[in-house]
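*Asks:* Predicted model follows, preceded by the sequence.
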Amino acid sequence: MPRTTLTSAQIVDAAVGLLDAEGLEGLNMRALGKQLGSAATAVYWHVGSKENLIALAADQVWHEIPLPDLAVVDWRTAATRLATDLHTMLTRHPWLVQAFGSLPLFGPGKARHDDHSLAIHEAAGFTGGQADQAAATVFTFVLGNALGPAAADSLARRLGRAGDDAAEAMRDSTAKAHEIAARFPRLRARLETAAAGHGAAPDNSFQFGLQTVLDGLEARLAAARP
């Protein structure tokens, strides 16, 4: 791609693809410029810095989340859809979960999501600070559930880069973890299940937990009514 045709939108699109494939640690401006057929300096000219590029990429993926129409569905259906689509987005782009801990990321995309989440919880009946607390409770639950897949994704990439020695070290570490877990009866009974994997959880754990959180919010609203 000639330098003269390079645009910020093209750079951000390419950065999202590279982040999805290589994670935060794999985002390299020189490699990105080569992928775009341009020099790294041209990439910097458009986006300013690597940190700013990550912020732009984050803002773009936040816009992938559809906002449920409160004129069409009730608040609980809307909350379930928004949380589920947020979880889907975070597991599709695990680097964003990594970025939360290292960069201040807040742009129009996240603001759009957060504002609609508040609207959903206000429609439920929460007011003032309680609407913020309800929205934050759901958000932190979703983010927590995305941490496991993000950690597993990061570990897999790191092992892939490090080669056979790292893979062997991981196998040894896993064997040691299983040996420790085998000393405890409930953990021992789960060693051969899918939930025993690194960063894994039982099937439908996210759906179970989300509905439990929403049950609690709904019960709180009911208890507050005269």
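*Replies:* Now that the structure is in, tell me what you want to look at.
*Asks:* going forward, measure contacts and count neighbours with C-alpha atoms only.
*Replies:* Fine.
*Asks:* Could you tell me which residues within stretch 87-97 count as buried?
*Replies:* The neighbour-count check on stretch 87-97 (16 or more other CA atoms under 10 Å) flags 87-91, 93-97 as buried.
*Asks:* Endpoints of that stretch, how far apart?
*Replies:* 11 Å (CA to CA, to the nearest Å).
*Asks:* Likewise for stretch 39-54?
*Replies:* So stretch 39-54: terminal residues 18 Å apart, CA to CA.
*Asks:* in this structure, which spans are strands?
*Replies:* In the chain, no strands are defined using DSSP state E.
*Asks:* In it, which residue is most central in space?
*Replies:* Centroid-nearest residue in the chain, with CA atoms, centre = their mean: residue 90, separated by 2.5 Å.
*Asks:* That residue reaches residue 96, doesn't it?
*Replies:* Yes: taking CA atoms under 8 Å as the definition, residue 90 is a contact partner of residue 96 at 6.6 Å.
*Asks:* Skipping its backbone neighbours, what lies nearest residue 59 in space?
*Replies:* The spatial neighbour of residue 59 that comes closest, neighbours along the chain excluded (CA to CA, 6 or more residues apart in numbering), is residue 109 at 4.9 Å.
*Asks:* Next one for the comparison:
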Amino acid sequence: MPRPAWRRCRRVLTGVCWRFSVRYLSAQITRTMSGFNGTSMSVLLFAVRRLVHRTRLVRRTLDVRCTGCQGLSKEAPMPGPDQHNPRGEADLIWLRPERVRRERPSLSRDEITRTAIDLADRDGLEAVSIRRIAAALGAGANSLYWYISSKDDLYELMADEVIGEIALPDPPSGDWRADLRAIAHNTQETFSRHRWFVLLGIQPGLGPKTRRYGQVAMACLDNLHLDLNTKINMLAALNNYLFGFAHRETAWADLQKRTGLTEQQWNDRLRGMIDHAAHQDTELAEHMTARLQLPGEEPFEFGLTCLLEGIAALTNRSPTPRPS
């Protein structure tokens, strides 16, 4: 018998046993209240213990029956969210082999991940849920736990898949500044297609596509002959800049979305605010005009150039001579 059917059967039989036990307990309470004494109280306590014992016995028996019949079922037991990691230890989805179900149609991590990304692109990250993904795939929500154990696993898969979309200079050209600039522009373009990506927060980043991204970026710095820590700090600075700029763009887009205005209406509203400010405070209007251009290509290029030139100046700087 399928597992959901056994669960319903167990609930029904437990409820029947409970109702009969409650009737027995009610009769004992009535007798006790009619002539309260020590003997009556003992009978009442015995009835309560009997009620609890009967309920536990029935549930234990049905659990055993359910487990036994699951072994005869064609469908293997469904792992719950914590069944992959029963001890609650640190666990990464990349360290667990992908499981394949025997029945048809079967799913895969790739299908689940792409469906989750499509939902996030269309309706935002808050719309991504196990239930909605399962509905889009025509599967049961519990069946997804065969492939992923938690929503953290899902976010890690989504992050790795998006990173895999970024075009990389592989092999590097030998010009580290040109290569890092190309990586930065391609990363920014990918983040713009998936505004929700920066909302995932920091992920472990051990997926195969994320690791390849880091390996190619690291290889772009080989000609500088720097130690590992310096290379990691350089790439971390670039990564922080990219995420910071993407956060600004995402926040700006969310602000417009909350107003319910179209892009044209939103721009008209901003121009109206600037025109209104210009009549009262010219300096304020000029600052507002400049700040409205921040989520754009020119400010991004300016900040990226400052970052790369600063790194170049730092790596080419000769050691400060010691005073004699």
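*Replies:* Yep, that arrived. Just so you know, these numbers come straight off a predicted model, no measurement behind them.
*Asks:* re earlier: aligned to the residue nearest to the centre of structure 1, what sits in structure 2?
*Replies:* Counting by TM-score structural alignment, residue 90 of structure 1 lines up with residue 191 in structure 2.
*Asks:* Quick check: that match vs residue 319 of structure 2, distance?
*Replies:* For residue 191 of structure 2, the distance to residue 319 of structure 2 - CA to CA - is 38 Å.
*Asks:* What of residue 283 of structure 2?
*Replies:* With the distance defined as CA to CA, residue 283 of structure 2 ends up 44 Å from residue 319 of structure 2.
*Asks:* now swap in residue 293 of structure 2 and tell me
*Replies:* 39 Å.
*Asks:* Check residue 177 of structure 2 too.
*Replies:* Distance, residue 177 of structure 2 to residue 319 of structure 2, by CA to CA: 22 Å.
*Asks:* Compare neighbour counts for those two and give me the winner.
*Replies:* residue 177 (17 against 6; other CA atoms under 10 Å).
*Asks:* which residues does that one contact?
*Replies:* Applying CA atoms under 8 Å, 6 or more residues apart in numbering, we find residue 177 of structure 2 in contact with residue 308.
*Asks:* Which position in structure 1 pairs with it?
*Replies:* Under the alignment (TM-score structural alignment), residue 177 of structure 2 pairs with residue 76 of structure 1.
*Asks:* For the longest helix belonging to structure 1, name the packing helices and strands.
*Replies:* Criterion DSSP state H: the longest helix present in structure 1 is helix 129-162. Counting by 3 or more CA pairs under 8 Å, 6 or more residues apart in numbering; DSSP states H and E, the packing neighbours recorded for helix 129-162 of structure 1 are helix 75-92, helix 94-100, helix 108-124, helix 164-181, helix 205-224.
*Asks:* Now do the longest one and helix 75-92, the angle between them.
*Replies:* Using axes from the mean of the first three to the mean of the last three CA atoms, to 10 degrees, the interaxial angle of helix 205-224 of structure 1 with respect to helix 75-92 works out to 150 degrees.
*Asks:* what's helix 205-224 of structure 1 aligned against in structure 2?
*Replies:* Helix 205-224 of structure 1 maps onto residues 299-318 of structure 2, going by TM-score structural alignment.
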